[in-house]
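**Q** Everything below, folded, please.
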Amino acid sequence: MTTTAGATQGFAAGDSFAVAAARSADLEAQITAHPERFRVLTGDRPTGALHLGHYFGTLANRVRLQDAGVDVVLVVADYQVITDRDSVGALSTTVLELVADYLAAGIDPVRTTVFAHSAVAALNQLMLPFLSLVSDGELRRNPTVKAEAEASGSRPLSGLLLTYPVHQAADILFCKANLVPVGRDQLPHVEVTRTIARRFNERYAGGRQVFPAPDALLTAAPVLLGTDGTKMSKSRGNAIELRASEDETARLIRGAKTDSDRVITFDPVNRPEVANLLLLASLCTGRSEQALAEEVGGAGSGALKGLVTEVVNEHLRPLRVRRADIAADRGQLLGVLRAGNLRARELAEATLDEVREAMDMTY
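**A** Model (predicted):
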């Protein structure tokens, strides 16, 4: 993969979301024309099973980029599990389940590098010089850090959580990714990474570009509500997991929150829970929410839930069959991680060598 000037010009701090969106549209055109110019870094914390929100929100986009010819690097961010938790739980099992979800969704480990954060020492070593490039105030102003600090109440903010934006910068820059798929709320994280890349180049490399300043690729992923009407989330217990059985899926959808109006209409503002079910059916069928609402009409929410159950199970059936086969072969899953860890180590060690040279630390 090569990095071009066009692939590394991004939005500056303070630019509007509209500017970032326009930049993303331009990047999409560049990806179509020259996918080989891009390396994407993305990933997940292994804190639970992936669900429909992940599938339609991030997984499908990763597979799209992979299939377009982009070099995708996918981090299983196991160290980040303890940013806000006191224990790791059954982490190795959760990590392998996550890899099974990736493969079942269409991630090809031959074309996409899947690796575990904790297995790449050189990546984590980048944290030391990177931490010297940001201030305490800058970290505390980061929206994710602020939100977690507020949510923790009287619980002290851990150093790991405070430095979370720098961890993400190391994840992105260790492989010199120049593209990061994000939602609107994650734009500040990409800006921190761009700031660290720029400051390293200026402060330690004499203006030479050791690190590219990555661009945010804004995703148009829909936000799916959970069965309780709030955002679908692993932690809230309101999600339909990819690995769920068809009967479990039916039970969850049957219990989904709706409203008392029997006539089904697509009205995201006034009827968000009904609109969410229609959106889910639309994502699974390719039909518009309005057309699906008209089909159900006055048959009520029971009929709508029956329709959604049918199309969700039909859409996920091939994935679930693949996943059952994949998950049964622990050796295959470990092999995928080991191969990905090896490639990630090679990338990280090459980058760390450049960092040492730039900082006059080659002894």
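
**Q** Could you use CA atoms for every contact and neighbour count after this?
**A** Will do.

**Q** how about the strands of the stretch 101-250 of the chain, start to end?
**A** 112-116, 179-182, 215-218 (DSSP state E, counting those that start in this stretch).

**Q** Give me the distance between the two termini of stretch 76-89.
**A** 15 Å (CA to CA, to the nearest Å).

**Q** Give me the contact list for that stretch.
**A** Applying CA atoms under 8 Å, 6 or more residues apart in numbering, the set of residues contacting stretch 76-89 from outside is 43-47, 91, 95, 114-118, 158, 160-161, 164.

**Q** to compare against the first, here's another:
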Amino acid sequence: MDQPATGSVDNETTDQSYADAEARSARLEEELRTDPGAHRMLTGDRPTGPLHLGHYFGTLHNRVRLQDTGIQMFVLVADYQTITDRDSPKSLPQDVDALLADYLAVGIDPERTTIFAHTQITALNQLFLPFLSLVSVAELNRNPTVKDEVNAAGQTAMSGLMFTYPVHQAADILFCKGTVVPVGKDQLPHLEVARVVARRFNRRYSRERRYFPEPAALLSEAPVLLGTDGQKMSKSRGNAIALSATADETSRLLSRAKTDSERRITYDPANRPDVSNLVLLGALCLDRTPESVAEEVGAGGSAALKSLVAEAVNERFRDIRKRRAELIADRGHLRRILAAGNERAREVADATLADVKRLMHTDYPIG
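**A** Predicted structure coming up:
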């Protein structure tokens, strides 16, 4: 029973539907309202380009909201994972600075949130190896999110690190015993791997007392925000509007956004996904319902819709962009914030690894 699966899919990986995740997310929201201090949240991003509106409405605004409730929050700068599908660039230090500036500009507070970098937390990465023993090649091969990311990056072959990316992400979540991970629908397969790893580790090494919690998804109100080409908004696809974009850049990008030939604007995601995506983006920025935004534009057509959305985006992000410009001008300050977060994360990771070694009987003395 303790051996990892070797071919067939077990119930652990097949009984998770989006409806299950939604129900769990709803229960989690209630728990966070009543006792936020009982949970730890792990989230983060790869420093492979500027964060964009999809990131903001998918996870960033949730991070700030949850931070403000008092939840224990860890935000990862996943610099090691930049090499899953590319070479580590000379620009990496500057890319990390830019990511930190994005985080701080949207309201992530380093006094209340631990911001840390993969490459600086040795104990976290050491968890990766035992966790790999808990999943099968067949299970990893079925992960649709990894395949989508490989295709989006235009790769002809998948690296071993990309293939095992979900297990590395499990180490990210479990090193701090994370219970909450804010994600969109497309990231649920990754999170399910972390749940399986926690479950199997407990079953194999910690039967008497469950050591790792099974993390749950906290689903955002806009799980998938489309880019200007009608596909999922993504840094790798070049179809995103960056948080750092100027007002003119935003207007120009939105003017090229894909729509349709019908003049009257309606909110109908199933039949009019491109138009409805713009309506939704405007509604999110204005804190209104998509239906009310569509009704306001009415027969004004795509040009009027794009104008409304551009104005809404630029107004919503005006202060964030101003704050970001101030932050990126002081890189020393950004590095000091990251160093402090790394130290806090190191303490947590060292304690978790010590426990894992004890439970796995690999903490025996030498000499």
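
**Q** with structure 1 superposed, average distance for the longest helix belonging to structure 2?
**A** With secondary structure taken from DSSP state H, structure 2 has its longest helix at helix 331-360. When structure 1 is overlaid, helix 331-360 of structure 2 sits 0.8 Å from its aligned residues on average, using mean CA distance after the TM-score superposition for structure 1.

**Q** could you give the angle of that helix to strand 113-117?
**A** 90 degrees (axes from the mean of the first three to the mean of the last three CA atoms, to 10 degrees).

**Q** one step back: so of the contacts of stretch 76-89 of structure 1, which two are at opposite extremes in space?
**A** Val114 and Ser158 (27.7 Å; CA to CA).

**Q** out of these two, which sits in the busier spot?
**A** Higher neighbour count among Val114 of structure 1 and Ser158: Val114, with 29 against 14, using other CA atoms under 10 Å.

**Q** What residues does His189 of structure 1 make contact with?
**A** Counted by CA under 8 Å, 6+ apart, His189 of structure 1 has contacts 142, 165, 168-169.

**Q** Most neighbours out of these, which is it?
**A** Result: Pro165 is most packed of the contacts of His189 of structure 1 (other CA under 10 Å), 26 neighbours.

**Q** where along the stretch 101-250 of structure 2 do the helices fall?
**A** 122-126, 128-132, 137-141, 144-152, 160-163, 165-174, 188-205, 247-255 (DSSP state H, counting those that start in this stretch).

**Q** Can you say which of those is packed in most?
**A** helix 165-174 (a mean of 25; mean count of other CA atoms under 10 Å).

**Q** How far off centre is that helix?
**A** 12 Å (CA atoms, centre = their mean, to the nearest Å).

**Q** how far apart are it and its match in structure 1?
**A** Looks like 0.8 Å for helix 165-174 of structure 2 (mean CA distance after the TM-score superposition for structure 1).

**Q** what sits up against that helix?
**A** By CA under 8 Å, 6+ apart, helix 165-174 of structure 2 touches 42-43, 76, 81, 84, 124-125, 127-128, 131-132, 140, 146, 181, 190-191, 193-195, 197-198, 212-213, 215.

**Q** Select, out of the helices of the stretch 101-250 of structure 2, the one closest to Asn277 of structure 2.
**A** Across those, closest to Asn277 of structure 2 is helix 247-255 (CA to CA), at 11.5 Å.

**Q** what's the matching range in structure 1 for that closest one?
**A** Mapping helix 247-255 of structure 2 onto structure 1 (TM-score structural alignment) gives residues 246-254.

**Q** Contact partners for Ile337 of structure 2?
**A** 110, 115.

**Q** Now which residue in structure 1 aligns to it?
**A** Using TM-score structural alignment, Ile337 of structure 2 pairs with Val336 in structure 1.

**Q** so how far is Val192 of structure 1 from the counterpart of Tyr165 of structure 2 in structure 1?
**A** Aligning on TM-score structural alignment places Tyr165 of structure 2 opposite Tyr164 in structure 1. Separation of Tyr164 of structure 1 from Val192 of structure 1 (CA to CA) stands at 11 Å.

**Q** what do you get for Val180 of structure 1?
**A** 13 Å.

**Q** Then Leu334 of structure 1?
**A** From Leu334 of structure 1 to Val192 of structure 1 the distance is 33 Å (CA to CA).

**Q** ok, now Thr285 of structure 1?
**A** Thr285 of structure 1 is 38 Å from Val192 of structure 1, by CA to CA.

**Q** Ala60 of structure 1 now?
**A** Ala60 of structure 1 is 26 Å from Val192 of structure 1, by CA to CA.

**Q** what does Leu218 of structure 1 give?
**A** 16 Å.

**Q** With Thr351 of structure 1 instead?
**A** For Thr351 of structure 1 relative to Val192 of structure 1 (CA to CA), the value is 19 Å.

**Q** likewise Phe11 of structure 1?
**A** 12 Å.

**Q** again, but for Leu50 of structure 1
**A** Leu50 of structure 1 is 27 Å from Val192 of structure 1, by CA to CA.

**Q** What of Ala213 of structure 1?
**A** 10 Å.

**Q** Same question for Glu295 of structure 1.
**A** 47 Å.

**Q** quick one on the thing from earlier: same list, the strands of the stretch 101-250 of structure 1, but as JSON lines with distance to Ala281 of structure 1 please.
**A** Below are those laid out as JSON lines (distance: least, CA to CA, whole Å):
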{"stretch": "strand 112-116", "distance to Ala281 of structure 1": "29"}
{"stretch": "strand 179-182", "distance to Ala281 of structure 1": "24"}
{"stretch": "strand 215-218", "distance to Ala281 of structure 1": "24"}
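
**Q** tell me the most buried of these?
**A** Most buried among those, counting by mean count of other CA under 10 Å: strand 215-218, with a mean of 26.

**Q** quick one: it to structure 2 mean distance?
**A** Compared with structure 2, strand 215-218 of structure 1 is 2.4 Å away on average (mean CA distance after the TM-score superposition for structure 1).
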